[in-house]
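S.K.: could you look at this predicted model? Sequence included:
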Amino acid sequence: MKASLFSGPVVGLFASLLLNRPVLAANNTDPDPPTLPLSSTSNFNFNFLVGLSNALSGGADIGPILGVAQKTQAAPGDFPFYTAAFHELALETKAQAEDPDNAFDPINVRDAWFSTAHYFRRADEVNHRNWSNPQINSFWEEQTAAFNKGLAALPIPAQRIQIPAREDNFTIEAIWYAASESNSTKLPTLIIGNGLDAAQEDSYHHFVAHALLRGWNCITYEGPGQPTVRRTQNLGFIPEWERVVTPVVDYVLSEKAHVVDTDRLVLLGNSFGGYLAGRAAAFEPRLSAVIMIGGPWDAYAGFTTQLPSELLPIYEAGNYTQFDDTVLSLREAGELPPDAAWGLDYGLWAMKTHSPSEFFNLTKQYRLDDVADRIEMPVFIADAEFEFVSKGQGQRVADAIGPNAQRHLFNGTAGYHCQTGAYQELTRTMHAWLHKTLGKGQGRSKSA
């Protein structure tokens, strides 16, 4: 089969695997994109937007991100070059963080180490084709160690915890962030989960820092398939996400009951984590509300609409060997577009399969159709004008949940997947909805 089959829609398919690194279609195809593209490779552009956004909360600096963007202009789609550029930046920033002259000021310490951690995560992003690549673990060890130093320098140091999954043989990795030093003040609390590839460390910059300033406690978590658990426990994703969220709720309501307002206990899911949050909420009545940001209604349905007509019949006929050989041979020959190559590499690694057809088979388990009617608490659905694979699915989620759901469509510069590059607008809108829906004044915090 010719490589030309992988032009056009199929780029979006693999680049958008599980909706955590979509093709930012407006950047590359719209005649008048809402933002200035920083790379002709949309996955690179997405990462640069993430980096610029993290500057809001001390997790990056604008100049260094633009510097990497400029360097990679000479090598669009070159994964090793991109990885090396961010790795170099991570090492430079680590050296600055280790400078004894910075130790006088906890803000210096926090920003330098959070930025170091972030740059190591960006270096890791496109580096998953070869599962035996030692950098998959070494970069993560570096980012974790750096992030821990940033956590310790917060006004109220955060706490890493491990939560055993109830009746399961895995451990949930989590971080608890307190919004107050009081041991008796009960505050609203967010439980925050990401999607396919973003780490719980990313959640600090995307959501936690903004929530702490508004007086919300936060706990971030990772389950099977997500970055730390995939590495340390060798586990791919599981569809029954209530097996992950319920133990987290148990922990919050037992170990943190003295500081948690149980009338304002909210589950937030970002990207593919939006679906995961919806799935878990169907089985977790103790939640007060749910926020679903960019999550799909039906992952398999979204992906198959992106397959070109020549490939879908091969897969649906069960000719899995032919389907796999075609996709993998193009990847081996370097003939997949870079966005597709990234999606294939990372998606297979996260689902813990070497088979594209098995990946598609697994996605059939990720759908809200069978459980949406069980979601009984208020739901905020953040949809996006330039959503790609799940375009239109946000409305289906809202329709299925019914009167309890409110869908908000973000447009223009806030209209990319998960409002990347517009986190201020996202969090303003989200917290306004929380205040209106759950009531009670939100206290202020010194934690961020």
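M.R.: Nice, thanks for sending it over. Residues are numbered from 1 along each chain as shown.
S.K.: going forward, measure contacts and count neighbours with C-alpha atoms only.
M.R.: OK.
S.K.: any residues touching stretch 355-365, and which ones?
M.R.: The contact list for stretch 355-365 (Cα atoms under 8 Å, 6 or more residues apart in numbering) reads 239, 298-300, 315, 320, 323-324, 327, 344, 347-348, 351, 353.
S.K.: same list, these, but as CSV with neighbour count please.
M.R.: What follows is these, written out as CSV (neighbours: other Cα atoms under 10 Å):
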residue, neighbour count
239, 17
298, 20
299, 25
300, 21
315, 20
320, 16
323, 20
324, 18
327, 22
344, 26
347, 26
348, 20
351, 22
353, 14
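S.K.: any idea which of the residues you listed is closest to residue 98?
M.R.: residue 347 (34.8 Å; Cα to Cα).
S.K.: tell me if residue 335 really is in a helix.
M.R.: No: counting by DSSP: H, G, I helix; E, B strand; the rest coil, residue 335 is not found in a helix; it is coil.
S.K.: what about it, how many neighbours?
M.R.: Residue 335 is flanked by 17 other residues according to other Cα atoms under 10 Å.
S.K.: and the gap between it and residue 319?
M.R.: To residue 319, residue 335 is 22 Å away according to Cα to Cα, to the nearest Å.
S.K.: could you pull out the helices in the stretch 51-200 of the chain for me?
M.R.: Counting by DSSP state H, counting those that start in this stretch, the stretch 51-200 of the chain has helices at residues 62-72, 79-98, 106-124, 135-152, 200-203.
S.K.: what's the most buried one of those?
M.R.: Most buried of those by mean neighbour count (mean count of other Cα atoms under 10 Å) is helix 106-124; its value is a mean of 25.
S.K.: which strands or helices does that one pack on?
M.R.: Packing partners of helix 106-124 (3 or more Cα pairs under 8 Å, 6 or more residues apart in numbering; DSSP states H and E): helix 79-98, helix 135-152.
S.K.: ok and the first one relative to helix 62-72, angle-wise?
M.R.: Looking back up the chat, that one is helix 79-98. 150 degrees (axes from the mean of the first three to the mean of the last three Cα atoms, to 10 degrees).
S.K.: helix 79-98 packs against which elements?
M.R.: Under the contact rule (3+ Cα pairs under 8 Å, 6+ apart), helix 79-98 is packed against helix 62-72, helix 106-124.
S.K.: want to throw the ones you listed into CSV with distance to residue 340?
M.R.: Converted to CSV, these look like this (distance: least, Cα to Cα, whole Å):
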stretch, distance to residue 340
helix 62-72, 18
helix 106-124, 17
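S.K.: do you know how far residue 228 is from residue 295?
M.R.: If you go by Cα to Cα, the gap between residue 228 and residue 295 works out to 21 Å.
S.K.: which one of these two has more residues nearby?
M.R.: Taking other Cα under 10 Å, residue 228 and residue 295 do not tie; residue 295 has more neighbours (32 against 22).
S.K.: one more to weigh against that first structure:
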Amino acid sequence: MTPAVDYALTRPDVDGDNLVLIGMSLGGYLAARAVAFEHRFKAAVFFDGVYDLYESMRKLFPAEAIAAYDAGDRDVCQRIVEEKMQTNTPLKWNMNQGTWSFAVPDAAGILDTSRQYTLRDIVKQIKCACLVMEAESDIFFTGQPERVYDELEAPKTLVRFTAEDGAENHCQSGALSYKDEVVFNWIDATLKL
């Protein structure tokens, strides 16, 4: 992130005193990690906040596949996941996206790699104001935004999106305009523009 900030600060159309980083989905984790080390951001938005990807992955995979993984039987884990993918769209998406994104061959590879994606030892290094967003029916990161919020020591705001406002799904996908209104109002108030 530092090279991108260095470049942005060379541009006359960038207000270097008011940099904001926004991360969506797994980008909520990546943005939090970035601002933990790059302190020139005045604010950050995590929608949704992700504290520990490995914990989320374990909840997404079928229990019997996790049991096989924990027992060291990677082949059985994969067979179970492939069988369940036929009727579980989120699992199928997770497998397709996860194997591609992490450049791994199987479910066990996704689980292995996801262990590295945690804010556990770095969240307290975040200094900028943070907006942590949570969608009440998020199928991927249930409980993760609250963990990010609870661990943050920087100025922080947690906004919960519900079925009542139509933004209860992953990354507020059912009400993006409303999500944007919340984000931009928070940025305006935080930067006091």
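M.R.: Cool, got the structure. Because the structure is a prediction, the values reported are computed rather than measured.
S.K.: rewinding a little: would you turn the helices of the stretch 51-200 of structure 1 into CSV with distance to residue 412 of structure 1?
M.R.: Below are the helices of the stretch 51-200 of structure 1 laid out as CSV (distance: least, Cα to Cα, whole Å):
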stretch, distance to residue 412 of structure 1
helix 62-72, 22
helix 79-98, 28
helix 106-124, 25
helix 135-152, 33
helix 200-203, 23
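S.K.: nearest to residue 162 of structure 1, of these?
M.R.: helix 200-203 (13.1 Å).
S.K.: mean shift between the longest helix along structure 2 and structure 1?
M.R.: Criterion DSSP state H: the longest helix present in structure 2 is helix 176-191. Its aligned residues in structure 1 lie a mean 1.0 Å from helix 176-191 of structure 2 after superposition (mean Cα distance after the TM-score superposition for structure 1).
S.K.: next one: that helix to chain centre, how far?
M.R.: From the chain centre to the centre of helix 176-191 of structure 2 is a distance of 18 Å (Cα atoms, centre = their mean, to the nearest Å).
S.K.: for it, name the packing helices and strands.
M.R.: Short answer (3+ Cα pairs under 8 Å, 6+ apart): helix 176-191 of structure 2 packs on strand 43-47, strand 129-135.
S.K.: distance to residue 157 of structure 2 added to these, as a markdown table?
M.R.: As requested, those are exported to a markdown table (distance: least, Cα to Cα, whole Å):
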| stretch | distance to residue 157 of structure 2 |
| --- | --- |
| strand 43-47 | 10 |
| strand 129-135 | 5 |
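S.K.: sorry, back to before: between the helices and strands packed on helix 79-98 of structure 1, which gets nearest to residue 254 of structure 1?
M.R.: Per Cα to Cα, nearest to residue 254 of structure 1 of the helices and strands packed on helix 79-98 of structure 1: helix 106-124, 29.9 Å.
S.K.: counterpart of residue 73 of structure 2 in structure 1?
M.R.: Matched to structure 1 by TM-score structural alignment, residue 73 of structure 2 sits across from residue 319.
S.K.: how near is that match to residue 358 of structure 1?
M.R.: 12 Å.
S.K.: between those two, which one's more packed in?
M.R.: Per other Cα under 10 Å, whichever of residue 319 of structure 1 and residue 358 has more neighbours is residue 358, with 15 against 12.
S.K.: quick one: stretch 294-314 of structure 1 to chain centroid distance?
M.R.: 21 Å.
S.K.: residues in contact with that stretch?
M.R.: 5, 9-10, 12-13, 17-19, 269-276, 320, 322-323, 360, 363-364, 366-369, 381-384, 387, 389-390, 393-394, 396-397, 417-418.
S.K.: which of the residues you listed fall within helices?
M.R.: Filtering those for helices - DSSP H - leaves 9-10, 12-13, 272-276, 320, 322-323, 360, 363, 393-394, 396-397.
S.K.: any quick ChimeraX command for the buried ones out of those residues?
M.R.: In ChimeraX syntax, the buried subset of those is picked out as below (16 or more other Cα atoms under 10 Å):
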select :10,12,13,272,273,274,275,276,320,323,360,363,393,394,396,397
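S.K.: stretch 124-140 of structure 2 maps to which residues in structure 1?
M.R.: Counting by TM-score structural alignment, stretch 124-140 of structure 2 corresponds to 373-389 in structure 1.
S.K.: gap between the matching stretch and the chain center?
M.R.: Counting by Cα atoms, centre = their mean, stretch 373-389 of structure 1 comes out at 15 Å from the chain centroid.
S.K.: from residue 16 of structure 2, how far out is residue 131 of structure 2?
M.R.: 20 Å.
S.K.: looking at the two, which is more packed in?
M.R.: Neighbour totals were compared for residue 131 of structure 2 and residue 16, and residue 131 leads with 25 against 17 (other Cα under 10 Å).
S.K.: contacts only, for that one.
M.R.: By Cα under 8 Å, 6+ apart, the neighbours of residue 131 of structure 2 are 43, 44, 45, 46, 156, 157, 158, 159, 183, 186.
S.K.: what range in structure 2 matches the strand of greatest length in structure 1?
M.R.: In structure 1, taking DSSP state E as the definition, the longest strand is strand 260-270. Under TM-score structural alignment, strand 260-270 of structure 1 corresponds to residues 14-24 of structure 2.
S.K.: what does the matching stretch contact?
M.R.: Contacts for stretch 14-24 of structure 2 (Cα under 8 Å, 6+ apart): 8-9, 28-32, 35, 40-48, 171, 191.
S.K.: let's see 6 Å
M.R.: Residues outside stretch 14-24 of structure 2 that contact it (Cα atoms under 6 Å, 6 or more residues apart in numbering): 9, 31, 41, 42, 43, 44, 45, 46, 47.
S.K.: just the buried members of those?
M.R.: Using 16+ other Cα under 10 Å, the buried members of the contacts of stretch 14-24 of structure 2 are 31, 41, 42, 43, 44, 45, 46, 47.
S.K.: tell me how many other residues crowd residue 71 of structure 2.
M.R.: Neighbour number of residue 71 of structure 2 under other Cα under 10 Å is 11.
S.K.: how far away is it from residue 54 of structure 2?
M.R.: Residue 71 of structure 2 is 17 Å from residue 54 of structure 2, by Cα to Cα.
S.K.: and residue 49 of structure 1, what does it touch?
M.R.: Residue 49 of structure 1 sits in contact with residue 421, where contact means Cα under 6 Å, 6+ apart.
S.K.: ok, it to residue 91 of structure 1 distance?
M.R.: 21 Å.
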